[in-house]
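1. Provided below are the primary sequence and the corresponding predicted coordinates.
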Amino acid sequence: MKQLDLLNGKIFPTMLRLSTPLMLTAFIQMAYSLTDIAWIGRLSTDAVAAVGQVGFLIWIAESLTVIPRLGMSVLTSQSYGSKDYHQARLFLNNGFWLAIIMGILYGTMLLIFRDPIIHFFRLEEQVNRLTEAYLLIIAVGMPLFFVNPVLSGAYQCLGNSKTPFRVNAIGLITNIVVDPLLIFGLGPVPALGIRGAAIATVLAQGVVFLLFLNIIRQQDDLIGQSHLLRWTFDRSALFKVIKIGIPASLQANIHALISVLLNRYVASFGALALAVGSVGSMIESICWMTTEGVAIAITALVGQNYGAHRYDRVQKIYRVCIQLLGTIGMISTFIIMVFRYQLFQLFVPGDREAIALGAVYLLILGVSQFFMSFEIGCSGFLNGIGETRQPAMVNTVFNLLRIPLALLLMPLYGVEGVWAAMSLSTILKGILLFFLSNFQGRRLDLRADH
């Protein structure tokens, strides 16, 4: 598969060609969860709440995956830009194996400590039973949740966003077809309920992994030359991947853990509120998943040009990205706020109480969508130049701020107070990261002049 030349040519067309498959890939990742919720919502609200609980554990897994994915992507793109292909292969190989090891360890931990994890939200016993049934299967397949994003990142950082899009699209189609079949049964296939949804999700991830391996085996590109199935252990490369990835991963994990704590507050208002929050966050991810795709493209573009010392081009990339991020933020705000009732009705049809509360959720969070675009996109720019600590610090501080804000607003506004705390902190993060990325861009201007 042909890779885009990220060091030459017009920036905006290159950005679109690189980011469009990335945005679509991000939507595919979101669609895995939405597919489960769409079908499970037809089982019961308790089943939705159960999947929502496991969803936060998957979110923590995704946050941990940032270590090998981001570390490998930034270092590989910079090495590729400077034409140090040997070092790039080492980063690819060690990032891949780091993901496998982390996935095995995390899945094992979920199996061992599933009881205290499940009872953390203090929900009804029938919800806990459904949660355990779903979690056991997801935990077994957890290594796939770690390694597939790293394989996608390997292609993306080299300028090939089409291959991971096509592979993940096939995985999504697999999930869409198998999900209702295993949940509700058909002919000789028994109805497995929530277990069927978990099996379908893991099966789809397995298909994605096998497709990636087949493509790597057939193509003699930089990824194929990295011999991923044989660990070329290099202590320096491994430590560099971890060093680059840890700040962003810590920030993402703190964000996830804070969200778990906030949802414990939400759960105190009942399973309906938790289910609404789970579905609402997935709908809201229309914005952040789209922007995440653009942010990955920004990191790849900036990383390669920064590695090649093309600082003038890096600054031009930044200006184009700011315009694109603003556009995405405005469109997302419009869709979520104007069509909030219709969007929620897609996932909990017939439940008027859930739809009404869900519309309130989307109204509150819709206010922050524009700022969320800058939060994620500007973080991608800073990551591309290797400044992973700045966005990590900003996100961590303002995510922690959500706890006292929620405790302050809950007595006044109930569950809506928790959601308001989330929205306000996102607005503050977006503003500050915009100014930080702008400052770093101006510093690059000075380096280009000299």
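-> Received the coordinates, thanks.
2. From now on I want contacts and neighbour counts done on CA atoms only, so please keep to that.
-> Fine.
3. measure the closest residue to Ile246 other than its chain neighbours to Gly52 for me?
-> Excluding its sequence neighbours, the residue lying closest to Ile246 (CA to CA, 6 or more residues apart in numbering) is Ile67, at 5.3 Å. Here the criterion is CA to CA, to the nearest Å. By it, Ile67 lies 24 Å from Gly52.
4. go on, Val302?
-> Computed as CA to CA, the Val302 to Gly52 distance reads 35 Å.
5. ditto for Leu105
-> Noted for Leu105: a distance of 22 Å to Gly52, by CA to CA.
6. ok, now Ile254?
-> 18 Å.
7. Ok, Asn214 next?
-> Plainly put, Asn214 is 33 Å away from Gly52 if you go by CA to CA.
8. One more: Leu18?
-> Leu18 is 32 Å from Gly52, by CA to CA.
9. second one coming, line it up with the first:
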Amino acid sequence: MPTDKKRNDLLTQPIKSTLTKMTIPMMMGMVALMSFNLVDTFFIGLIGTDELAAVSFTFPITFTLISLTIGLGVGTSAVIAKTLGSGQEDKAQIQGCSALILSTVLVIGLAVLGYLTIDPLFILLGSEANTLNHIHDYMQIWYLGAVFLTLPMIGNAILRASGDTKTPGIIMALGGFINAVLDPILIFGWGPVPAMGIQGAAFASVAAWIVSSSLIIYLLTVQRGLVELAIPAFDKLKLSVIAILKIGLPASGASMLTPLAMSILTAIIAQYGHEAVAAFGVGQRIESIASMLVLALSMTLPPFISQNLGANQTKRVQQAYKMSCRFVLFWQLGVYVLLAVCAPWIADAFSDNEKVQHLICIFIWILPVGYGLQGIVILTNSSFNALHQPMISVQLSILRLFVFYVPFAYIGGLVGGIVGLFAACVIANLLMASVSFMRFNHYFKQIQITSKA
């Protein structure tokens, strides 16, 4: 079977080289996808301010559905990787098919509900007449194609579970590239293609999703044999769905907590003026780029952990986790030094307002110090999901965001203004990283005690 070599790499090959080979292509795919998404935003901005505002209004809704899919992907990867690690290939095929069926049914149901409630829902969110028509034009197409957004995400999770991260990276980049190419053609028109405005942006996205979906289904069913074509028997389908949801639903909920916490934090920062909010917004974009490797590793470490869990190789699980944490700390330290040196030029590139530039520099000189610590928290959460302990991940997410990060930021702001707020965020990351690392070690000590008993 085509997955044999991949699986053996995860179970027997050196940990460092295996994780490196898995993470690099995933990171490259994420960089490409992010670049193309910036192009997408650029073209929508060229249509007009109302259209750009309309797309911004859609973010909470689209992110909710995407968060559900991300969670299902986490559950899918964890369940299938553990099954493959235990050598049960036929069962893994059934689980892969079940994951695609589950995600399709759930997303279609939510998309239909969303389609029927576009106007009242976005009015409730604060949309006014100048943006509501644009939102309707965009979302009715987005909802109709939402299932094709889901299939590649779940399919990529199945590929990662088998140890293949190169193909998911390529598919991510391909989808972003198709979207970026079609955007100007469909938005502004070209030759016989009429200008469609914001609807063109939605059609471009859906077209990219359809191509990615077709490719991923072909790879999974025909080329790799990771998913069986026949619909599983109901009892097997039910068991697979329950196993995926057991991890996927908590992971989805945890994913939704971050934007909620960031919204609260933004409201706190707004007390220091619009310039502070602008600088924080720039900082968030910088963080997403500076933490790219952490995010890539958080998608490649889990299948390694789950497969070795399935093979009862817990020592390799612990070694991989600790090695990843050490690497992230050193890597992010290097990133911080680079950002700190380049801070004035970065600030100048993002704003011509002197106060905003000053605040961007302060952000860069303080917050990125904690990105390595934040990376440990992210890796710990993804590792517990891979260990089939999703509720521990949820608990750690709540602890990080609503016990440490947001409260510390508020108190830090009261004590030291915006500088104190940023510094408090670093302290919160330090404390949370310590808690996360100790929780992971405690979990395996409990396992050892239980096994001896």
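-> Perfect, I can see it now. From a predicted model like this one, the values you see are computed outputs, not experimental measurements.
10. ok, back up a step: Leu18 and Gly52 of the first structure: which has the busier surroundings?
-> Legend: neighbour count by other CA atoms under 10 Å for Leu18 of the first structure and Gly52, higher for Leu18 (28 against 24).
11. doesn't the more buried one fall inside a helix?
-> Yes: with DSSP: H, G, I helix; E, B strand; the rest coil as the criterion, Leu18 of the first structure is part of a helix.
12. residue in the second structure matching it?
-> When the second structure is aligned by TM-score structural alignment, Leu18 of the first structure is paired with Met22.
13. ok, now which ones touch its match?
-> The contact partners of Met22 of the second structure, by CA atoms under 8 Å, 6 or more residues apart in numbering, come to 163-166, 300.
14. For the stretch 251-400 of the second structure, just list every one of the helices.
-> Listed in chain order, the helices of the stretch 251-400 of the second structure (DSSP state H, counting those that start in this stretch) span 274-290, 292-310, 314-350, 354-366, 371-386, 390-398.
15. distance from the second one to the first structure after superposition?
-> By that I understand helix 292-310 of the second structure. Helix 292-310 of the second structure, aligned to the first structure and superposed, deviates on average by 1.5 Å (mean CA distance after the TM-score superposition for the first structure).
16. Not counting its own residues, what contacts that helix?
-> 7, 10-11, 19, 22-24, 26-27, 30-31, 77-79, 81-86, 160-163, 165, 314, 316-317, 320-321, 324, 328, 375, 378-379, 382-383, 385-387.
17. Just the buried ones out of those residues, please.
-> 7, 10-11, 19, 22-24, 26-27, 30-31, 77-79, 81-86, 160-163, 165, 314, 316-317, 320-321, 324, 328, 375, 378-379, 382-383, 385-387 (16 or more other CA atoms under 10 Å).
18. And the residue lying closest to Thr266 of the second structure once chain neighbours are set aside, how close does it get to Leu359 of the second structure?
-> For Thr266 of the second structure, ignoring the flanking residues on the chain, the nearest one in space by CA to CA, 6+ apart is Val277 at 6.7 Å. Here Val277 of the second structure is placed at a distance of 10 Å from Leu359 of the second structure (CA to CA).
19. repeat for Gly412 of the second structure
-> 16 Å.
20. Report the separation between Ala275 of the first structure and Ala359 of the first structure.
-> From Ala275 of the first structure over to Ala359 of the first structure the distance is 13 Å, taken as CA to CA.
21. now swap in Ile117 of the first structure and tell me
-> For Ile117 of the first structure, the distance to Ala359 of the first structure - CA to CA - is 29 Å.
22. quick one, which of these two is more surrounded?
-> The neighbour comparison of Ile117 of the first structure against Ala359 (other CA under 10 Å) goes to Ala359, with 23 against 15.
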